[in-house]
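Enquirer: what shape does this take:
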Amino acid sequence: MGYTAIPILEQIGDFIGIFVKLDDRFIGAPWLTYYRIRVSIPVDKPIKQRMKLLKWDKTTCWVNFKYERLHTFCFFCGMLGHSYKFYLRARESAIPVEQYPYSADLRVGGNRGPREIGDQDYRRGSRQRLLIRGKFWIPGPPDPMSTLSWNCRGLGNPRTVRDVVDMVSRKQPDFVFLMKTKVGREHAEQIRVTIGFEGLFYVNNNGLSGGLALFWRKNSTTRLLSYSTNYVDIEVTITGHPAWWMTCYYGFSERTRRTKSWDLLRALAAASNLPWTVMGDFNDLLFQHEKRGGNSRPNSLLRGFGDALEDCGLAQLPMAGYPYTWEKGNGTVNWIEERLDKVLVTNEWRNIVPHAKVTNLRTRKSDHSALFLGIHESLGTSGTGRRGF
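Expert: Sure, this is the predicted structure:
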């Protein structure tokens, strides 16, 4: 029995809702990129986006769904009958609209995507104004030489992989750094192919823990300098512009090994004179206000990390979005949030990349947010006025 046999299509229809009818024009047709069925969709459950099928060789594949004549549905919860613009949980959520789990892509032919919402959507007035006021969210062109960094806490979960692919598709970074991958290199290689990048350097995981993966879009821009289980060092080169040095970093999580993390940063700082940026999960705080909940961070740890950055000539870039990047015990009295993920730069790097911006990207799966380092407008040496690339 093939995957396009009528019983299989009926099972797919019953998975979505209740199977009603198969488009007769597809009966007996050769393999096509899609098949059409009519389904009665339950209104008390979120609409289905895809379904996993088991192949003859015991491997699995995904079948994605698109809908015709689909009624208004919520990009936040997936329920029919209301828009995310008038859904209280969406309005109170800290998740940006572009990260909602549903989108207009579920409609055949697509539709206008989500946009930022605000009080203007709730003002009284004509129906026409209510629908068109506010700013529409439209994906812009990719930021040149931008970087995405995320402590994903395991790439073995398909949802985590989907989050990575979604962020790469939306933000279009040139580099992607993933920490605590917890899978073999072969799995990371599959992700590289999926996101369409040319390069991958992988630091093997230790059993069910650890693992670093750095992906880059173009081989011509990247040269590997050094690596360990805590970092990957590369030189970034673009024709006609100053080269710089980027360290993708994961600090020891144990407090007893903090000094070792700080000494590692000092050793790295002595390795090159290039403009330098360090990005990743440092497992360290600079200030008490970078933590909410639980006991205060010992001042000795704050001073130790701060002294290490001063010795290295590094400063922390401001971060847009939610102020914390890690959480524990969400929804309980023991809820703790901290800003463990950071982007640090030297003055030399800041001078050649004056418009760099760090954005906190909230994620659904990991207890860590992702950081996006976007390089906007121009890039060049001070006073050169070079055009962006």
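Enquirer: can we go C-alpha only for contacts and neighbour counts from here?
Expert: Fine.
Enquirer: so residue 215 touches residue 203, yeah?
Expert: No - the criterion here is Cα atoms under 8 Å, and residue 215 misses it with residue 203 at 11.7 Å.
Enquirer: please tell me I have it right and residue 232 contacts residue 268.
Expert: No - here residue 232 does not reach residue 268: they are 10.7 Å apart, not a contact under Cα under 8 Å.
Enquirer: these two: who's more crowded?
Expert: residue 232 (23 against 14; other Cα atoms under 10 Å).
Enquirer: check which helices and strands the helix or strand in which the more buried one is found sits against.
Expert: When elements are assigned from DSSP states H and E, residue 232 belongs to strand 231-236. If you count contacts as 3 or more Cα pairs under 8 Å, 6 or more residues apart in numbering; DSSP states H and E, strand 231-236 packs onto strand 222-227, strand 244-250.
Enquirer: Proceed likewise with the subsequent sequence, for comparison:
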Amino acid sequence: MKLIVWNARGVNNDDFLSHAWGLVCTHKPDVLILLETKFDAGRAVDLRKQLNFSENKVIPARGLRGGICVFWKSTLDSLYYTEDEHKFHSLFKFHNHQPEVLITVHAPSIPRQRHSFWNDLKSNLPPSSTPWLVVEDINEVTSQGEKRGGRAFRSSYCRDFNNFTDAAGLMDLGTVGNPYTWENARYGRRVIRERLDRAITNAAFVEVFPQVKVTTLVRKYSDHNPILISLCDDPVRGPFPFRCKEVWLQHDRFKYFFVSHWKATDQCQPLLIGRNKFLSSIPYWNTNVFGNLNMQKKILLARLNGIQLSLANRYSRFLVNLEYDLIHELNLIYKKERVIWAKKAGINWSKFGDFNTKYFHTLAKARKSRGKI
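Expert: Predicted coordinates:
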């Protein structure tokens, strides 16, 4: 399942159709969203037929500004649709076994309208359980790293946008490829590049589509790059490069294992020999000593269930003490899991150690999808 979002900056030019047709033939999107179309509904119907889409919705342009058009294939069901001058909300059903997905698109180019838009969305958020994808040309950057050239970034420019994403619990999916999605078509020192087009989503969406990936496509016609959003991609498979795990430090036998295996008898190259000895032994230690946390958790939960069933029939001081010890072991496993997922999410565990594991899990999925080649 693929979506393409493209600020085409007008589609009435004769050259547009060949570029759009090449984009559709190459990437075969199920949904194509065009921003700044500067056309009416009649032109959209012709374009839908020429690009071989089944349905379309149009927000007409106001003079020389605005205009949004969304095309989609017959394999999708649009269950709900609402719009105003600069945005639309559409509830799509992609597959029978998946929940509905709410897609919001907007493209206001005037700062006052953008700030009003963020405040309106902030006061009318969908339920957190609804998978929500917001795709947009936000016409502003969120950090200095998203801008090259021109005036320096100021955090006040995107304050309303950041307040909205914080209130809605949305995360930026990042992008693969060119980090900038807009260029001002100048040369030398006058060139300005910015990341204006992006996709942001909530945790429910990442849970449904853990392999979601955003790719910046080649800029050919407009001054904006199209962005491709792939919802279902091939899963990442091993072999994965070896990584030391911070959670090993919490095991009481790891220090002894590390010292005994890193110590080398050859004094000429002690560091290299000790390193190789440690790396060759750590996979066995990880599997057989540290163990599989999921399996340990299942065993502890089964034992706790049996103990609690026995205590329901008769009291036993021994079983009460054993239950207390097993719950303590279970809590240690949950703590280790939080360390693992915080590490995968690229977050400082010592600073955010008490945060929810599901939060780390979601961030790690998004980070994993951005890390694909």
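Enquirer: got a TM-score for the two of them?
Expert: The TM-score (TM-score structural alignment, normalised by the length of structure 2) is 0.59; 235 aligned residues with a Cα RMSD of 2.0 Å.
Enquirer: what's the local residue count around the alignment partner in structure 2 of residue 262 of structure 1?
Expert: Taking TM-score structural alignment, residue 262 of structure 1 has residue 118 as its aligned residue in structure 2. Counted with other Cα under 10 Å, the neighbours of residue 118 of structure 2 add up to 17.
Enquirer: am I right that residue 118 of structure 2 is in a helix?
Expert: Yes - assigned with DSSP: H, G, I helix; E, B strand; the rest coil, residue 118 of structure 2 falls within a helix.
Enquirer: my guess is it contacts residue 164. True?
Expert: Yes - with contact defined as Cα under 8 Å, residue 118 of structure 2 counts as touching residue 164 (5.9 Å).
Enquirer: helices of the stretch 151-300 of structure 1, start to end?
Expert: Taking DSSP state H, counting those that start in this stretch as the test, the helices found in the stretch 151-300 of structure 1 are 158-171, 185-195, 258-269, 299-312.
Enquirer: helices and strands around the first one, which ones?
Expert: Packed against helix 158-171 of structure 1, as judged by 3+ Cα pairs under 8 Å, 6+ apart, are the following elements: helix 185-195.
Enquirer: and the helix it packs on, how far from structure 2 on average?
Expert: Aligned to structure 2 and superposed, helix 185-195 of structure 1 gives a mean residue distance of 1.1 Å (mean Cα distance after the TM-score superposition for structure 1).
Enquirer: from residue 361 of structure 2, how far out is residue 317 of structure 2?
Expert: 38 Å (Cα to Cα, to the nearest Å).
Enquirer: who has more neighbours, these two?
Expert: With neighbours defined as other Cα under 10 Å, residue 317 of structure 2 and residue 361 compare such that residue 361 has more, 21 against 9.
Enquirer: how about the more buried one, nearest residue that isn't a chain neighbour?
Expert: Sequence neighbours aside, residue 341 is the residue nearest to residue 361 of structure 2 in space, at 5.7 Å (criterion: Cα to Cα, 6 or more residues apart in numbering).
Enquirer: structure 1: which residue goes with the one you found?
Expert: Taking TM-score structural alignment, residue 341 of structure 2 has no aligned residue in structure 1.
Enquirer: residue 258 of structure 1 and residue 338 of structure 1, how far apart?
Expert: Residue 258 of structure 1 is 16 Å from residue 338 of structure 1, by Cα to Cα.
Enquirer: my error: substitute residue 177 of structure 1 in the last question.
Expert: Look at residue 177 of structure 1 and residue 338 of structure 1: by Cα to Cα, they are 20 Å apart.
Enquirer: next one: residue 52 of structure 1
Expert: Look at residue 52 of structure 1 and residue 338 of structure 1: by Cα to Cα, they are 36 Å apart.
Enquirer: cool, and residue 359 of structure 1?
Expert: In this view, residue 359 of structure 1 and residue 338 of structure 1 are 15 Å apart by Cα to Cα.
Enquirer: ok, now residue 307 of structure 1?
Expert: Residue 307 of structure 1 is 20 Å from residue 338 of structure 1, by Cα to Cα.
Enquirer: more neighbours, those two?
Expert: Between residue 307 of structure 1 and residue 338, counted using other Cα under 10 Å, the more crowded position is residue 338 (21 against 14).
Enquirer: counterpart of residue 210 of structure 1 in structure 2?
Expert: With TM-score structural alignment as the criterion, residue 210 of structure 1 matches residue 66.
Enquirer: show me the contacts for the closest residue to that match other than its chain neighbours.
Expert: Of all residues beyond its chain neighbours, the one nearest residue 66 of structure 2 is residue 36 (4.6 Å), with distances taken as Cα to Cα, 6+ apart. Applying Cα atoms under 8 Å, 6 or more residues apart in numbering to residue 36 of structure 2 gives the contacts 7-10, 61, 65-68, 107.
Enquirer: then residue 196 of structure 2?
Expert: By Cα under 8 Å, 6+ apart, the residues touching residue 196 of structure 2 are 137-141, 180-182.
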